[in-house]
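S.K.: Predicted model, plus sequence, below.
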Amino acid sequence: MKQWYLALACALAIQSKAQTPQDALRSSWYIPTTGARSMAAGGVMGSLGGDISAAYVNPAGIGMYKNTEFVFSGGWQFNQNKLQYRGSDTSNTRNAFLYGPIGFVSGAPSHSKYSKTTSSAFALSVNQLASFNNRVQYRGFNTTSSFSEQYLEELISDRADTIAALSNYIFGSSLAYRTYLVDKDVDAAGNLLGYQSLIPISTGVQQEYDAIERGGIHEINLTYGANYDDRLYLGGGIGIPIVSYQRNLTYSERDISGNGNNDFNYFTFNERFKSSGVGVNARLGMMYKASQLVRVGFAMHTPSLLGFRDEIRASMTTDTEAYAGVKSETSDALNSGNAGVREYNQTTPWRFIGSASFVLRDINDTKKQRGFISADIEYVTHGSTRFTAATGADEVTRNYYRVVNNAVKELYKANFNIKVGAELKFDPIMVRAGFAHFGSPYRNKELNASRTQLSGGLGIRTKGIFIDLTYAHFINRDVSFPYLLNDKPNTFAEWRNNRGIAMLTVGVKL
């Protein structure tokens, strides 16, 4: 893994603040939002059907509909973060509204003697698959490395002269150079030897990372499902994912030694990053009733083909005490008041789902069913994520994305996700419970990461109306790197996120 951290750090000398491997996970490693019924049962829907959430798991499940149904899902997300960085603990909370599937399903029996289908249905819906609303905040005392060293690596690896240092890296190194966070290193004759950081690393600095994140993955979905003799169900769907992500980052380092004569007091770096993208994907699936009580299912999700446009603004303020005093600089001032813009494409991983369900009592008459036990297993190829430059990009940019893609392959692997859920019916009330575990996408076992869901809920069915209410608790483990360096072990924060979602789904059957 270290070799690709090195490769990526070198690549950052090509384009300041471009994609990193962590960006690859944002579009793939998450527990998808579903309707309240599916969420209560751990997200299982690979061999159940009869729920609009099936359009986002196994589209064959839409083929079980023989009537029309309108559905609305909305909820509230509770976030609590605990991060440990270099022995220091930090915690915060951030809450937000989110929504699940909203749309309709229209199904009808087939009356044509020429049709091989018993019935068919189509569904049109929109869903917030993932919410990025969060706050990642941590601090700690560091005597081994500094944020400023990434700028040294960038300037030195590029063999940048002072003119380039002033103007060629306006979202990073140029800000550091203009505010004297880094300065030139010259010999007695004034010849440029390289660059140096004014951070007193040997005595240590207090570091603080604070990123407020907003946005999510929303998808418009059109799915068709067909029923063959109430035994075999086939389905397919087209999705239009819409991704929005905003990050307001404030990073600082401060000298807490009390020494006012070491040419460094503090620096603060601010970055405003906005990314928006749209794309297309497809899902195919089948379900089969092996017997009156047993169902099996299989689904395949193609990669999403996404086109992105990113905007970035950055600023820095540095106090080097008697060396140069307090200096400030912004990327806007160096770019005619404009944000930096980057356009590129991303291909997300493949996803394969296998599922089995055991239905309690008669499977054909839903009024006689007394519940189900179901399990899904997913295989996701995280290492297959790819970035490509937009049409018309130069060779330097294309080479950069090749390096990023190699880093993704080295850092990430395919993982398995397991979901288990059950429902018991006590007419007209249903009780549900579920569990899900999403494995780590990292090859390096030291990067301990996982996502776990525990959930439960209630549902009520009356003539023409159903209401489902669920609470799901998510335990997420991940890591956060404040910066990446070439020549040193990279320090990271261990991140534990406890997230709760209260979801309400209301539906009307016609």
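M.R.: Structure received. Numbers count the residues shown, from 1 in each chain.
S.K.: switch to C-alpha atoms for all contacts and neighbour counts from now on
M.R.: Will do.
S.K.: And the helices in the stretch 1-150 of the chain?
M.R.: Here the stretch 1-150 of the chain has its helices, by DSSP state H, counting those that start in this stretch, at 2-11, 21-26, 36-40, 149-157.
S.K.: Of those helices, which is nearest Ser480?
M.R.: Closest to Ser480 of the helices of the stretch 1-150 of the chain is helix 21-26 (Cα to Cα; 8.8 Å).
S.K.: and here's the other structure:
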Amino acid sequence: MNVNKIFLASLALMLGWGGTAFAQDEVDALRYSRLGVSGSARIQGIGGAQAALGADISSLSVNPAGLGMFRRSEFTFSPGLQFNNTDTNTNGNQVSDSRNVLSVPQMGLVFSNRKGDNEDGDWRGVNFGIGFTRLNNFNQQVSYQNTTGEITPTIVEYFADLADANGRTVSDLDQEFNGGFYSLEGLAYGTYLYDIVEDETTGEVYAAPLVREGSILQQESIRRRGSQNQIDFGFGTSYKDRLYIGASVGIVTTRYTQESVYREAESSENTAFTDLELRDEFTSRGTGVNLKVGVIARPVDALRIGASIQTPTAYTFTDDYQQSLYAGYDDGPRESASIMPGQFSYRLTTPFKATGGVAVFLSKYGFITADIEYLNYSSAHFSEEDDGYGTTGNYFTGVNNTISDTYRSVWNYRIGAEGRYEAFRFRAGYAISSDPYKNASFDGQINSFTLGTGIRLQNYYVDVAYVNSNGNSRYSPYTLYGDEPVVDIENKQSTVMFTVGYNF
């Protein structure tokens, strides 16, 4: 790895800037580890509870043993429309934003090689499948505003605090100013938001932020785009139509882009400062791989019991980033400084996952199914790419320790039911993604309510599902001894999805 990239990455981790382009932190680890309700419209309509159900293309991504239940080949295609809404509250200042996306959350193909009912043999043949699943949709718009108190420190004081914390001197800041910016406190120094001074009494050298007066208006707009998708290749087989086993390999691709604009403005005419603007943009692209192995037992016709495990997903990421800072003064020109676009590559391993489920069939009238899922978010960890000599550094030790200290193991729950009347299907479900935080001051649980319906004909079927998910989160643009603004965010996501299937 290039030495400059190593230095930039290490420095970025020390900065702690909540929106910085370079930072790989605990927020990124959770983003790629915590998945929502996914699958075909049939599966989403029952809350995603499918570990014991089988005979659906979605089995590839949860319990591939379900492939062994297919009696015919099948093709499915599932378009969907997602509505994302966020409500923010910062000290009583409320702002709402929305972003809607049209996508294809699922599609797949199963090739059935099942033996005929009159053919001998306990093993009833092998079915193969390939499926595409959208695991996460990152599209979101978040905005907030806040007005500070008369003497409340803001991001300007944070910049000065960074300079002190990192032991910056006039000499090395001037060198950065003349040779090219590579740090956040360097940008602030280059736009004259603080200076390095010496106390005449004590001789102490410290970073002194520029003088401002009165309350400060703070605003930020964050736009997030991208998705996390998985392509699965798998097989499933049946033993006497009582035991089903299967396995699949998942190739996960992800792209995440975040663009943020943070502003502060002062209205007082007694100081030179008028406003600042920090622009931040980064794009993460990653590819990962995992393995899933599962089993479903059908001891009697009315009962199915399923279990599966998924290995940790091993990702390789590349981040592209750029950052600019602007500052306005009423006694001179608008100052600006930018970090040149750069790139950094690294690895991320997400948690191991285990899922169990049961499905009870009520004769021809439908079924009830439920899943329980275990994973330990604190086991996610970052690592550096090999440096070409077979060794890696320890640049992510701090952030990995933060992941261990911040997150915990959880049990997630899903339950759903389907009622049948002739060719028609009616579905409902509920899913809980449990709070991943150890000691957060808010409840990070996500609740999803689902409804669905469909019609099944001889060779075709059509399903539709509606999923409504709600959860809370918190965000701070910077950390400053408890004086930073805290933004309470209510996330609401609604999805309408259709699945069209053809049996052959």
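M.R.: Looks like it came in fine. Please read all numbers here as calculations on a predicted model, not as lab measurements.
S.K.: Quick check: TM-score for this pair?
M.R.: TM-score for the superposed chains, counting by TM-score structural alignment, normalised by the length of the second structure: 0.90, backed by 485 aligned residues with a Cα RMSD of 2.7 Å.
S.K.: What ranges does the second structure have for its helices?
M.R.: In the second structure, the helices defined using DSSP state H lie at 3-15, 26-31, 41-45, 59-62, 155-165, 170-179, 184-190, 397-406.
S.K.: could these be laid out in CSV, adding mean neighbour count?
M.R.: Shown next, in CSV, are the helices of the second structure (neighbours: other Cα atoms under 10 Å):
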stretch, mean neighbour count
helix 3-15, 16
helix 26-31, 17
helix 41-45, 30
helix 59-62, 30
helix 155-165, 21
helix 170-179, 14
helix 184-190, 25
helix 397-406, 16
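S.K.: Mind putting these into CSV with distance to Gly121 of the second structure?
M.R.: What follows is the helices of the second structure, written out as CSV (distance: least, Cα to Cα, whole Å):
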stretch, distance to Gly121 of the second structure
helix 3-15, 59
helix 26-31, 46
helix 41-45, 32
helix 59-62, 25
helix 155-165, 71
helix 170-179, 75
helix 184-190, 69
helix 397-406, 50
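S.K.: Out of those, flag the one nearest Arg99 of the second structure.
M.R.: In terms of Cα to Cα, the element of the helices of the second structure nearest to Arg99 of the second structure is helix 26-31, at 18.4 Å.
S.K.: elements contacting the closest one?
M.R.: Applying 3 or more Cα pairs under 8 Å, 6 or more residues apart in numbering; DSSP states H and E, one finds that helix 26-31 of the second structure contacts helix 397-406.
S.K.: which part of the first structure lines up with the helix it packs on?
M.R.: Using TM-score structural alignment, helix 397-406 of the second structure corresponds to residues 402-411 of the first structure.
S.K.: so how far is that stretch from its chain's centroid?
M.R.: Stretch 402-411 of the first structure sits 18 Å away from the centroid of its parent chain (Cα atoms, centre = their mean, to the nearest Å).
S.K.: That one vs the second structure - mean distance after superposition?
M.R.: Compared with the second structure after the fit, stretch 402-411 of the first structure shows a mean deviation of 0.3 Å (mean Cα distance after the TM-score superposition for the first structure).
S.K.: Contacts for that stretch next, please.
M.R.: The contact list for stretch 402-411 of the first structure (Cα atoms under 8 Å, 6 or more residues apart in numbering) reads 1, 4-5, 7-8, 11, 19-21, 24, 383-388, 442-444.
S.K.: Now a PyMOL select for only the buried ones of the residues you listed.
M.R.: Listed next is the PyMOL selection for buried residues among the contacts of stretch 402-411 of the first structure, using 16 or more other Cα atoms under 10 Å:
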select buried, resi 4+5+7+8+11+19+20+21+24+383+384+385+386+387+388+442+443
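S.K.: What is the equivalent residue in the first structure for Asn376 of the second structure?
M.R.: When the first structure is aligned by TM-score structural alignment, Asn376 of the second structure is paired with Thr381.
S.K.: quick check: the longest strand along the second structure aligns to which part of the first structure?
M.R.: Ranked by residue count and defined by DSSP state E, the top strand of the second structure is strand 273-300. In the comparison with the first structure, strand 273-300 of the second structure aligns to the range 264-291 (TM-score structural alignment).
S.K.: Buried residues, that stretch. List them.
M.R.: 264-289.
S.K.: Now the match of Asn376 of the second structure: closest residue in space, sequence neighbours ignored.
M.R.: Ala414 (4.2 Å; Cα to Cα, 6 or more residues apart in numbering).
S.K.: and what of Pro101 of the first structure?
M.R.: Asn127 (4.4 Å).
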